[in-house]
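1. Predicted model, plus sequence, below.
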Amino acid sequence: MKSDSAQKSYTVKEATVKLMQFCAYRDRSQKEVEDKLNEMRMIPAAQEQIIIKLMQENFLNEERYARSFVRGKFRIKKWGRIKITQELKQRQISSPIIKIAMTEIEESDYLNTLKELAEKKIRLIKEPDPYKRRQKLSNYLLQKGFEHHLVYTTAEEISDRF
């Protein structure tokens, strides 16, 4: 068993270098960096100094992180705006930055993705009752984080064709 005194302690310089590597690997939110610094048992004054240095040298950039997050979750995971926004809020990203980051999603791509997801899902739903089919499709799209009005319009349109 490891005792607390056996845990490595870092100088501000060592911690800064370690956090630069941490941020260089992929974009990080300020909360992730703070969590890492807490894990390293850095005192608040040192944490603040390191975070300022990371920001000055552009290793830590909340807007860049948020934009990257939005692109990835939309293009790869096919999440809707609601789910992406909730996740960013959970990561303590400010509303103005979330608003800027959401501009990464083109409206036409968004609607096409919603339709593609709906068409793919409706084929997998084996429910014979059209009302229940539409309900299952709507629930799936809402769970993915798409807006209610878009989901219901799309579900109605798609379920009528299949």
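-> Happy to help now that I have it.
2. contacts and neighbour counts: CA atoms only from here.
-> OK.
3. All the helices of this structure, residue numbers only.
-> In the chain, helices defined by DSSP state H lie at 12-25, 30-39, 44-56, 62-75, 81-90, 95-101, 107-124, 130-143, 148-161, listed in chain order.
4. want to throw those helices into a markdown table with distance to Asp4?
-> Shown next, in a markdown table, are these (distance: least, Cα to Cα, whole Å):
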| stretch | distance to Asp4 |
| --- | --- |
| helix 12-25 | 18 |
| helix 30-39 | 12 |
| helix 44-56 | 19 |
| helix 62-75 | 33 |
| helix 81-90 | 30 |
| helix 95-101 | 38 |
| helix 107-124 | 50 |
| helix 130-143 | 43 |
| helix 148-161 | 50 |
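5. right, so of those helices, which gets closest to Ala6?
-> Counting by Cα to Cα, Ala6 lies closest to helix 30-39 out of the helices of the chain; the figure is 14.1 Å.
6. Below is structure B, check it against A:
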Amino acid sequence: MDEPKKKRITDVKTALTKAEHYCAYQERSQQEVREKLYDMGMYPTGVEQVITQLIIDNFLNEERFAKAYAQGKFRMKSWGRNKIKQGLKLKRVPDKLINKALQTIDGDDYLHTLEDLLQKKQEQIQENDAFKRRYKLVQYALSRGFESDLINDILRAKELQKS
């Protein structure tokens, strides 16, 4: 069965109103809004007009978005800096703003989160071989976006505590 055709929105005022609602719901990157407007059927000149107006009216703020994204992914999903950085790059946020957003993550909280993550995972791993267990822990933490030097430092400290 054919899907019903979506009505194309080419009027800048209508698109602006819809985009304002879209941005008011949660922080958005320029790229997300741009894609949404193209999905509505807007033409490139209209899209850029709407984006410009959203920035002027402070509905769209890339720095605010980057900080909210970094904090949210860290607090809610326990993502590490590498994974957050990758996510922001996919949303086409400039490197300068990515670095600013990553600096908002508290260093002590970051280490504590990594320690908790490794502790929980260690309890789940059913592996007797110490090398394989360590490898699995490292791979898990890397997949969550944490830096290998921090992972190794924490695992080394835990191993020293045991002996």
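-> Done, it's in. No experiment lies behind these values; they were computed from the predicted model shown.
7. Can you pull the TM-score for these?
-> After superposition, the two chains reach a TM-score of 0.93 (TM-score structural alignment, normalised by the length of structure 1), with 161 aligned residues with a Cα RMSD of 1.6 Å.
8. Redo the helices of structure 1 as JSON lines? Include mean neighbour count.
-> Shown next, in JSON lines, are the helices of structure 1 (neighbours: other Cα atoms under 10 Å):
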{"stretch": "helix 12-25", "mean neighbour count": "16"}
{"stretch": "helix 30-39", "mean neighbour count": "16"}
{"stretch": "helix 44-56", "mean neighbour count": "15"}
{"stretch": "helix 62-75", "mean neighbour count": "19"}
{"stretch": "helix 81-90", "mean neighbour count": "17"}
{"stretch": "helix 95-101", "mean neighbour count": "15"}
{"stretch": "helix 107-124", "mean neighbour count": "15"}
{"stretch": "helix 130-143", "mean neighbour count": "18"}
{"stretch": "helix 148-161", "mean neighbour count": "16"}
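9. and Lys2 of structure 1, which of those helices is closest to it?
-> Using Cα to Cα, those put helix 30-39 closest to Lys2 of structure 1, at 15.0 Å.
10. which helices and strands sit right next to that closest one?
-> Counting contacts by 3 or more Cα pairs under 8 Å, 6 or more residues apart in numbering; DSSP states H and E, helix 30-39 of structure 1 packs against helix 44-56.
11. repeat that with 7 Å
-> When contacts are defined as 3 or more Cα pairs under 7 Å, 6 or more residues apart in numbering; DSSP states H and E, helix 30-39 of structure 1 packs onto no helix or strand at all.
12. what's the mean deviation for that helix versus structure 2?
-> On superposition with structure 2, the average gap between helix 30-39 of structure 1 and its aligned counterparts reaches 0.5 Å (mean Cα distance after the TM-score superposition for structure 1).
13. Pull the residues that contact that helix.
-> 47, 62, 91-92 (Cα atoms under 7 Å, 6 or more residues apart in numbering).
14. Check stretch 131-147 of structure 2 too.
-> Contacts of stretch 131-147 of structure 2 (Cα under 7 Å, 6+ apart): 79-83, 118, 121-122, 125, 127, 148, 151.
15. ok, now with 6 Å
-> Contacts with stretch 131-147 of structure 2, where a contact means Cα atoms under 6 Å, 6 or more residues apart in numbering, come from 79-83, 127.
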